[in-house]
Each structure stands twice: as C-alpha cells, then as structure tokens.
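Chemist: Here is a sequence together with a model predicted from it:
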Amino acid sequence: MKLELRGITKSFGPLVANDHIDLVVEEGQIHALLGENGAGKSTLMNVLFGLYQADAGDIAIDDVVTTFRGPGDALAAGIGMVHQHFMLVPVFTVAENVMLGHEQTKRGGFLDLDAARERVRELSARFGFGLDPDAVVEDLPVGVQQRVEIVKALARHAKILILDEPTAVLTPQETDELIDIMRQLKGAGTSIVFITHKLREVKAVADVITVIRRGKVVGSAAPTASEGELASLMVGRAVSLGLNKTPAVPGEVTFTVENLTVLSPTGQAAVDDVSFSVARGEILAVAGVQGNGQTELAEAIIGLQVSAAGSIRLDGRELRGLSPDAALGSGIGFVPEDRKVDGLVLDFSVAENLVLDLYDKSPYARGIALNLPEIRRNAVQRIDEFDIRTQGPAEHVGKLSGGNQQKVVLARELSRPLKLFIANQPTRGVDVGSIEFLHRRIVTERDSGTPVIIVSTELDEVVELADRIAVMYRGRIVGIVPSATPRDVLGLMMAGVPLADAIDQTNKSQSSDTTPTTDDETGKTL
C-alpha cells in the first residue's frame, strides 16, 4: 500500500507545527522521518492517524485522496500506529489488549477470547515475537510490551505501520531486536514510517530518510549519508558530533551515597539500598531505561524526594533531610529532568530565571529589594557566555527554543562555585548543535574539579560524557563500570543482568576478543 501526504499543514494558534509537508512512502519501504524534538514529526503522524485534523493538504492511499475523522478511519484504511507511550491496559492480558476496541463475540454475547488468543499466536509465530497471549502486560519487559503494540496493529490488518520514537524506552539489545522486526515486517510487505531523532538507528534500518526542521521538509538522504551530514540537515549548519575530552584526573572523594532508599507514593522502593561515590574532577553517569529510579535518586540528593533510609554526604556534611533550598545553598548545582516544570518560570524574563536561586542574596538583592541593574548585568554576561539565542535579558524565557531554555538552566547552575553538579537528562529536547555546546560546558565543570553526576537515558550521551557509568535497574545499581565498557554489556545490565553475567553473555555471543572490564567498586578484572 502506497501512502502520500500532500501539502499537509497544521497550526496551533500562531505555531505552525507542519508547514506544507510532502511525503511519499512506497509499499514495503521503511521510511525514516528524522528531526529534532519539536520539529513536527509526531504532529504529522497524528494527522495521518486521524488524531488531528490538518488545516490544509491531502492524504492519499494508493493515489486515492482519503479523509480520516479519527483513528478508527485510519485503522480501517490499513494504518496502524505504535505510540511512544504505549496505549496498553497494564492489568489486561496480551490477548485482551489486542482485541480491545474491536472485540469479537461468540454465541450468547460473550467475548471470544479464544479467537484473540489464536490471532496473537498466529502473528507471534509469523514474526518470531514469542508472545504468550495470557501473559499480563504489566509483568512484561518494555521491549515485549512494544511487540504487543505491534501485534495490536497487525491484528487489525495494518499495511502501513507508524512507529513514533519506538526506541526511546528500549535497551540496546531491545533496539536491535526491534530493527530485526522492522526488517521482517518490510519483507512481508508492510510499509513503516519510523519517527526518530537517533542517527545511528536511522542509518541501520531506513530505506529512505526525510528530514524535518521547524515544521518543514528540509531534505532527504540515503542511509549511506554520514551522521554528520544528517545532523547538518537537522540543525541547518555543520556540527561536531564528537566530544574531545581529556581523561579524568579524579581527586578526593567528596560525595557519597550509602544505602539510600526512596519510596514511591505506593510504598514501593523506587531507589533500593543504593550506594556509590563521586570524586572531584570526574563524571559519574547514571544509565538505565527510563523509570528505573534514576530520577528519584537525583531528586533525593537535592531534597525533592524524601528518602526513607540511608546517608547522603557532601564534604562530610549530611544532606539527607535538607530542603531543596538548603541543598542548593550547600553548593549543589541541579538541572532537573523537566526544565519547564521544575527548572524555569516560563512567564519570567531570561534575566529573572538566571537568578532564581540567588535573587535574595548579594549582589542581586539590596536588603528586601532586588538589584535590577546587577541582575541585568549578570544576564548580559551569561547570555554571551552560554550563547543563549534571545532578543535580550527582558524576553520571557517561555518564548525561547528548548535548547536555549536548557542553556538558561545550565547557565544559572554553572555560574556559581559548586561542590557538586547534577544534571538529569541534560540535553532532552535539545538540538544537535546545542548538545555539542552543553556537553563541552559539563566537561569544563568536571575539569575545574567539581564532582559531576549525569542522569541520562541516551546511551550515546552516557558513553560520551562519563568517566564511570552506574547502571540502574528497578531501583538498584546493577554495577559501576568504566565508560569504555562495551555497549552490549551496558545493554544487558540495563535489562537487569548482573555485571559478571553480562560480560560472560557478551563474550559468548562474540567471536572476537573484548577488552577486559573492571568493576570500579571491587577493582576486580572480570
């Protein structure tokens, strides 16, 4: 089945999310839609799937113009969509989720679960998914849940499958398995629209690459194009994808966490008996699939989460139990996971946001009054130093791009003497060019002798920045390893495999030798 989008335009008030976009997906083709977060990729696919109505333009299936008034129309036309955040009912079985929304009944009006089970078995066997129809979804690993979403679409006879950022919550091994599945689907004649911002994956699986920037198609490329060429199309200028940093020279260990436990609102251990340390002049990256306790760990250090047990010490001082304001005052710089919710006041100016945690202290305050000239002077200096693209210090920070908003947060946190710097998802929603700049600034802070903790679900970012990597799974640290640890080992650890077993499994699966890996906690070569 051939899909064609002709001049699709979609606006939200003054924001033009899609601007006269043309796109053709041929039958049995994997067509990658590449672009930064906020480029308009997901909006375009939501228009295609009937979740949004286009302001202008047409959708054509096999050269016939079609109108979708909702997802039901798209499904009936043979279009399925796997959303970035799965649309599954956790307490239902695989078969129940697959039949949900188009339930079949048997005599007497009862649901025909046997037919749903058989359909799951059939599709699972055809593509090697290994799904148990009676498994409860909440008990399945994330990668298997994604297969359930794909089977849901295929069970409704989808000929075109939209995958929206499908690897965002997957381990490297699960990503490889998904790529194999995409190739199998392509071989069976299914067309795939693969939405992503990850260059490595696009090059691995795409037949055609279309690049979107600020709501417009800015070019197309073959998968043979270099990552640098693709990044340049995404950003609109040449960028450097590599980070040249000298090896760390760790100094004194000044930050330690011992036996820390943080409970979730349901009483479960979101952080479960975690211990680690960070020395001056090194970056410890906390890696893992999102939702395994990394955010709770970072927020517990700064006082945003109440810890149930354990110790958090900086320069010998106990931080556990301090308020966020007191923790910041002890010399911690903190970049939160969601800058718009926890990092910025969007209706405040750039200048005001740059002193949010210092506005009541000299030189930004004179008694009970703000020192407005000094606040403006600081803003002018930080705007220049951090290359913040803004109309000036008085502009509302909410009007800036995501990358420039993130620069404001980092500029504020890195512009005072620090004893510890923590950044949770430091480049989420940031364009490639800004990532390059922000990474350099983080390394500069390390080189000044500050202990640095980075929390990131982007494995490329973890490997690029880290001197050591702590991998978390279900609230516990599986192991702490050097940054040179093979990606396959890291991926297995992210799935909960202990370090020694991950190394053993990787060695058995590779014919070539691998470099011995050292457990930084024991000093033992494994």
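Modeler: All right, it came through fine.

Chemist: Please make it C-alpha for all contacts and neighbour counts, starting now.
Modeler: OK.

Chemist: What are the boundaries of the strands in the stretch 301-450 of the chain?
Modeler: Counting by DSSP state E, counting those that start in this stretch, the stretch 301-450 of the chain has strands at residues 307-314, 317-318, 332-335, 365-366, 369-370, 420-424.

Chemist: helices or strands next to the first one in the packing?
Modeler: For strand 307-314, the helices and strands in contact under the criterion 3 or more CA pairs under 8 Å, 6 or more residues apart in numbering; DSSP states H and E are strand 253-263.

Chemist: Would you mind pulling the contact partners of the strand it packs on?
Modeler: 269-280, 296-297, 300, 305-316, 420, 451 (CA atoms under 8 Å, 6 or more residues apart in numbering).

Chemist: Give the PyMOL command for selecting the buried subset of those.
Modeler: Buried members of the contacts of strand 253-263 can be picked out in PyMOL with the line below, counting by 16 or more other CA atoms under 10 Å:
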select buried, resi 269+270+271+272+273+274+275+276+277+278+279+280+296+297+300+305+306+307+308+311+312+313+314+420+451
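
Chemist: coming back round to it: determine which of the strands of the stretch 301-450 of the chain approaches residue 28 most closely.
Modeler: strand 420-424 (39.4 Å; CA to CA).

Chemist: for residue 478, what are its contacts?
Modeler: Contacts of residue 478 (CA under 8 Å, 6+ apart): 470-472, 493-494, 496-499.

Chemist: if you set the cut-off to 10 Å instead, what comes out?
Modeler: For residue 478, the contacting residues are 274, 288, 470-472, 490, 493-499, by CA atoms under 10 Å, 6 or more residues apart in numbering.

Chemist: Likewise for residue 165?
Modeler: 33-34, 41-42, 82-85, 194-198.

Chemist: Which ones among those residues map onto helices?
Modeler: 41-42 (DSSP state H).

Chemist: which of the contacts of residue 165 lies closest to residue 523?
Modeler: Among those, and counting by CA to CA, the member closest to residue 523 is residue 198, at 34.2 Å.

Chemist: Tally up the residues packed near residue 246, please.
Modeler: 8 (other CA atoms under 10 Å).

Chemist: ok, now how distant is residue 182 from residue 337?
Modeler: Going from residue 182 to residue 337 by CA to CA, to the nearest Å gives 31 Å.

Chemist: neighbour-wise, which of these two wins?
Modeler: residue 182 (23 against 20).

Chemist: which SS state does that one fall under?
Modeler: Using DSSP: H, G, I helix; E, B strand; the rest coil, the structure places residue 182 in helix.

Chemist: so it sits right up against residue 192, yeah?
Modeler: Yes: contact criterion CA atoms under 10 Å: residue 182 and residue 192 qualify, at 7.6 Å.

Chemist: shared neighbours, these two?
Modeler: By CA under 10 Å, 6+ apart, the residues touching both residue 182 and residue 192 are 29-30, 161, 163, 206.

Chemist: another structure for you, compare them:
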Amino acid sequence: MQCALQAVGINKKYGALVVNKDINLDIIAGEVHAVMGENGAGKSTLMGMLFGLIKPTGGTIKLKGKDVSFSSPLDAIAAGIGMVHQSFKLFMSLTVWENITFGSEPTSMGLIARRQARQRVLELARQHNLPIDPDATVGKLPIGMQQRVEILKALYRNADILILDEPTAVLSPSERDGLLATMRSLADNGKALVFVTHKLNEVMTVCDRVTVLRKGVVTERSLVRETTADEIVTAMTGREVSKHLDRPSANLGDDALVVEGLTVGPSSKPLVDGLSLTVRSGEIVGIAGVAGNGQTELANAITGIGEMASGRIRINGTDITALSVKQRRLTGLSFIPEDRHDVGSVWNMGADINVGMGSLEKAPQSRRGIVDRAALREKAKRLISAFSVAIAGPTTKVGNLSGGNLQKLIVARELDYGSPVLVVEQPTRGVDVGAIEYIHRVLLDERTNGKAILLISSELPEILALSDRILVMYEGKFVAELDPRRTDEREIGFYMAGAKEKGRSENAR
C-alpha cells in the first residue's frame, strides 16, 4: 500500500525543552492509524508539524515519497491534508453548505454560485455516506452533525489524508459508533486517517496500526491485531494501569446539594426546564446527556457563573440562590468546569497563581492580605507532583500546557480546596489513561470521605464506574433515573437520544 505521509526523524525543541525526538511515523493510504500517548507526550506538537501549524526543529516530512515543507496549514490543505480539531472551527450562524465551501466557493460572474455550491455539498455527502441538510444552520445542529460538517469541509478540499484530534470526545454512543463507521469507510475507500485519541476501545475497534509516544519519543509501533490494550497502556505510561475501580457501598449522609425547580433561559424554550435534584453527602450522582442538552447551563446556574430564571439552590441547608460565585465557594462549593481555558484558568498566568485561584485570601496563600508567592509555588509543586502534570515549573504560564495537563491542574486545585460539595463537569475529557485512573480514584476517595459530588460527563464508562445514581438529561429535562448496577451504555444512550421518560421520582432522589 502507498505511504501517504511520513515523518522521518522529526524533532521539535523549544529552547532546552525537547518535545519530539527522532519521531518516525508512516501513514498509509487505506488505513486508520492511531497515535496515542499521555498528556504532554508530544502528540499535538507532532500533528501540528504534519499540518503546518508548527515548524520542525529537525527531520523531514514526506508526502507520497517527496520532501515537503509547510509554512502554514494552507500549504498542508493545498497538499491534500485535512485536520478535524477537537474544538470545531465552524461559523455557527452560517449554513452547512456555507461552512463547507467557505473560501473555496464556486463562482459565476464574480458572485458565489449558491446553487452549485449546495449541489456539490449534497454530492459529496452522498459519495461518502455522510447525509446532512446543506441548508441547516450549523449552530442548531447536534454536536455529531457539526463534526460531520468538519469532515465534509476537509473532503471538499480534496483531502486524501485526515487528521482527527480526539474526535469522539463530545459524542453520544450512537454518534460515536457512526463516526467510527465513517472512519472505516473512508479508509476502505483509500483515504489515510490519523486518529489521535485516548480511548483504547475505539483504537482496538477501528484502527489498523498504532504508534505510541511517551515523553516525546516513540515507545511502540504495532499492528492493532497483534497487540493488546494492556500492552498499549504500558507503552504509554511505562507501568501497568489497573482497570478495576473498587467502589465501596455508599455511606449516605444528609442532603448536601439540593436544587428545586431550576429553570434557565426563556420560558418559551428553557435550556434547563424546572429541574429538581438532591445529592447527599457520600454520594456521586452522575448526569449523562449529549452535549447541548442543558448540562453546562445546569452546572453554571448551581455555581453562580450563569443566570437562572427561577428555582432555589441549597448547600448543607444554606440557601445560596442569591449568592455570588465567591460566596457560594465560601459556603462550600467547588467546581471543575467543562471549559478549562476560559472558565477554569487564566491562561497568561503561572501555575502557582492558577492553583491559588479561589483561595488567595486564605492562609497560607496570603498573609495579612498580601499574597505569599513562595507558598503558592510550594502548593503548585505539590499538586503538580501529585497529578503528574507535565510542566516546566510552578511559575510556567498555563497557556503553554496541553489541554489534558491543564485539566489535571484544575482538577487538582478544586479537589484540594476541600469543599463538601463538588460540581464536576467532564473531569477526564482529553486526559490520558493514567491520569483518568488517578482522577477516578481521587473522586471515589472524596465520596468515601463524605463529599457530595454532582458528576456531569459525556463518558458513559466514567458515569457507570463512578455514579451511585444516574440521571439522563435531554432537552433541559431529566428523562430517566437509572441504577448503574442495572443498566448499560446502550440503555443510557437510548434515553440520551430522547426516549420516553422512565423511573424518576419528583425530586430525583
């Protein structure tokens, strides 16, 4: 088979920091090639070099056997390389066909040939079995369909090589299965796919080969059919990672978090529609749902970041409905937000300041109203070590971190705060398998220590492994309450898609 894209002895350094060292990677037409590694292993940097976002320090990139040098992603796109980013690059107010053809529209007499553009999109969708309404507004589409637009956008530009960066992170089970089937179909039709992911089950399901990075070097190259998930994990982490989570029986205490009749958004179409729920001390309540069904608005309303139209919220009996974000935190609430960049951190400040956020006024972070930077640095060092955050030092700006390492730093900060109630939103999104194991164990330890945890996650294995009760959310309402010991991903996915309401008491107890 033809080698479509090669990295030969690729190196990338930032000063004394070596991010990639002597990387060799062969991407073959007709295959799905997984690239795996822990956060900070160098995956994103390598993909950035292949797509023209980053200039290599040394080595060669070959396209169909010929040396190439990309000065920007436009060069890579022109050469037939497309990239579907984890954060979609779409215009939400434009239609599907406008997004797909943007910048490369067919024209007639100097004007965009709208009918021709729309027809090309329809033909492309049919050709690749990716049906979509070309006239739909992208911002109104489900996440899975928005991702389909991204793929079609690359294919419209004649991409023979597709780089997919964590493409299943926000998808429902049915959307995930549909994407994996699409990937397989594209490969079978001669496309070369690079699949960057942390999800071993997906690699074992759809991929032909896997390359594993650890600390910037390749530690394994294998045919998927000739390796195992355990061998891949060992190559990623350098150790064995336990798959078994010991979840002791819940020792339930009093009501810690109580939400009554919470509504967010206009009465004509609320984003959160009169929800009530209770989380008791020593309990993890998991909320499952496809992204965009009100989970983020629910979390923001509870924490005070977002507005609410009506309802009441109490923490350990104290009404916090009218309190500010800071006051809610002082009352006993910690929050791990979904948006780790704009909500969870200050990207242009150091790790020390970021781990101190929310507690800068407390000793030992401050003394007599003055921030103690030395104490902050020591705290940052402690949390960086405990969560294995790949960072140059405690004063390094967090904007330089990979998404997974930034997530680990935020999780470390919020768990270290010691609140009796935790709202935890997508705690392991984009996080490597070793860190997932650690975060899960810490959350279960917090539960054992009597914390009340509201867990919002699109990762159904995570919901099933950690939750004492599962609430499924659809279009702003809870449509099912399930016992994790008596359900599975298939049933949860059924309700996530909007199936008939099942098994909820009035206050989700």
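Modeler: Everything's here; your move. Just so it is clear, the model here is predicted, and its values are computed rather than measured.

Chemist: picking that back up, top of the shared contacts of residue 182 and residue 192 of the first structure by neighbour count?
Modeler: residue 30 (26 neighbours).

Chemist: these two touch, right, that one and residue 201?
Modeler: No: using CA under 10 Å, residue 30 of the first structure is not in contact with residue 201, being 11.9 Å away.

Chemist: Identify the contacts common to these two.
Modeler: residue 194.

Chemist: quick one: the strands in the stretch 151-300 of the first structure?
Modeler: Using DSSP E, counting those that start in this stretch, strands in the stretch 151-300 of the first structure cover 160-164, 191-196, 208-213, 216-221, 253-263, 269-279, 283-287.

Chemist: Now do the helices in the stretch 51-200 of the second structure.
Modeler: 73-78, 96-101, 114-127, 143-156, 173-188, 200-206 (DSSP state H, counting those that start in this stretch).

Chemist: Next, the angle from the longest one to helix 143-156.
Modeler: So the one you mean is helix 173-188 of the second structure. 20 degrees (axes from the mean of the first three to the mean of the last three CA atoms, to 10 degrees).

Chemist: Helix 173-188 of the second structure vs the first structure, average offset?
Modeler: Its aligned residues in the first structure lie a mean 1.0 Å from helix 173-188 of the second structure after superposition (mean CA distance after the TM-score superposition for the first structure).

Chemist: quick one: buried residues of that helix?
Modeler: Counting neighbours by 16+ other CA under 10 Å, the buried set in helix 173-188 of the second structure is 173, 175-176, 179-180, 182-184, 186-187.

Chemist: before we move on, what about the third one?
Modeler: Of the residues in helix 114-127 of the second structure, 114, 117-118, 120-122, 124-125 count as buried by neighbour count, 16+ other CA under 10 Å.

Chemist: of all those residues, which comes closest to residue 433 of the second structure?
Modeler: Among those, and counting by CA to CA, the member closest to residue 433 of the second structure is residue 125, at 34.6 Å.

Chemist: Next up, the contacts around the closest one.
Modeler: Residue 125 of the second structure neighbours (CA under 10 Å, 6+ apart): 119, 131-134, 148-149, 151-152, 155-156.

Chemist: Selecting buried members of those in PyMOL, what would you type?
Modeler: Remark: buried members of those, expressed as a PyMOL selection using 16+ other CA under 10 Å:
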select buried, resi 132+133+134+148+149+151+152+155+156
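
Chemist: and the contacts of residue 125 of the second structure as TSV, adding distance to residue 394 of the second structure?
Modeler: TSV is the format used below for these (distance: CA to CA, whole Å):
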residue	distance to residue 394 of the second structure
119	54
131	48
132	47
133	49
134	48
148	40
149	40
151	39
152	42
155	43
156	44
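
Chemist: List just the nearest of the contacts of residue 125 of the second structure to residue 212 of the second structure.
Modeler: Once CA to CA is applied, the member of these that ends up nearest residue 212 of the second structure is residue 151, at 24.5 Å.

Chemist: wait, isn't residue 171 of the first structure in contact with residue 495?
Modeler: Yes: shown here, residue 171 of the first structure and residue 495 form a contact pair, counting by CA under 10 Å, at 6.8 Å.

Chemist: Between the two, which contacts overlap?
Modeler: Contacts common to residue 171 of the first structure and residue 495, judged by CA under 10 Å, 6+ apart, are 142-143, 288-289.

Chemist: Can you tell me which of the contacts of residue 478 of the first structure has the most neighbours?
Modeler: Neighbour-wise, the contacts of residue 478 of the first structure (other CA under 10 Å) top out at residue 288, 33 neighbours.

Chemist: where does the aligned partner of residue 120 of the second structure in the first structure sit relative to residue 111 of the first structure, distance-wise?
Modeler: Matched across to the first structure, residue 120 of the second structure falls on residue 119, judged by TM-score structural alignment. Using CA to CA, we find residue 119 of the first structure at a distance of 14 Å from residue 111 of the first structure.

Chemist: Reformat the strands of the stretch 301-450 of the first structure into a markdown table and put distance to residue 413 of the first structure next to each item.
Modeler: Converted to a markdown table, these look like this (distance: least, CA to CA, whole Å):
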| stretch | distance to residue 413 of the first structure |
| --- | --- |
| strand 307-314 | 17 |
| strand 317-318 | 21 |
| strand 332-335 | 5 |
| strand 365-366 | 18 |
| strand 369-370 | 20 |
| strand 420-424 | 8 |
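
Chemist: Indicate which one of the ones you listed is closest to residue 137 of the first structure.
Modeler: So among the strands of the stretch 301-450 of the first structure, strand 420-424 is nearest, using CA to CA, at 28.7 Å.

Chemist: how far apart are that closest one and its match in the second structure?
Modeler: Averaged out, strand 420-424 of the first structure is 2.3 Å away (mean CA distance after the TM-score superposition for the first structure).

Chemist: Figure out how far that strand is from the centre of its chain.
Modeler: 17 Å (CA atoms, centre = their mean, to the nearest Å).

Chemist: swap in stretch 417-427 of the first structure?
Modeler: 18 Å.

Chemist: Give the buried residues for that stretch.
Modeler: Buried-residue list, stretch 417-427 of the first structure, by 16+ other CA under 10 Å: 418-427.

Chemist: Stretch 157-164 of the second structure now?
Modeler: So for stretch 157-164 of the second structure, counting by 16+ other CA under 10 Å, buried means 157, 159-164.

Chemist: Could you find which two of these are furthest from each other?
Modeler: 157 and 164 (15.7 Å).

Chemist: mind listing what the alignment partner in the second structure of residue 232 of the first structure touches?
Modeler: Counting by TM-score structural alignment, residue 232 of the first structure lines up with residue 234 in the second structure. With contact taken as CA under 10 Å, 6+ apart, residue 234 of the second structure is in contact with 212, 219-220, 240-241, 434.
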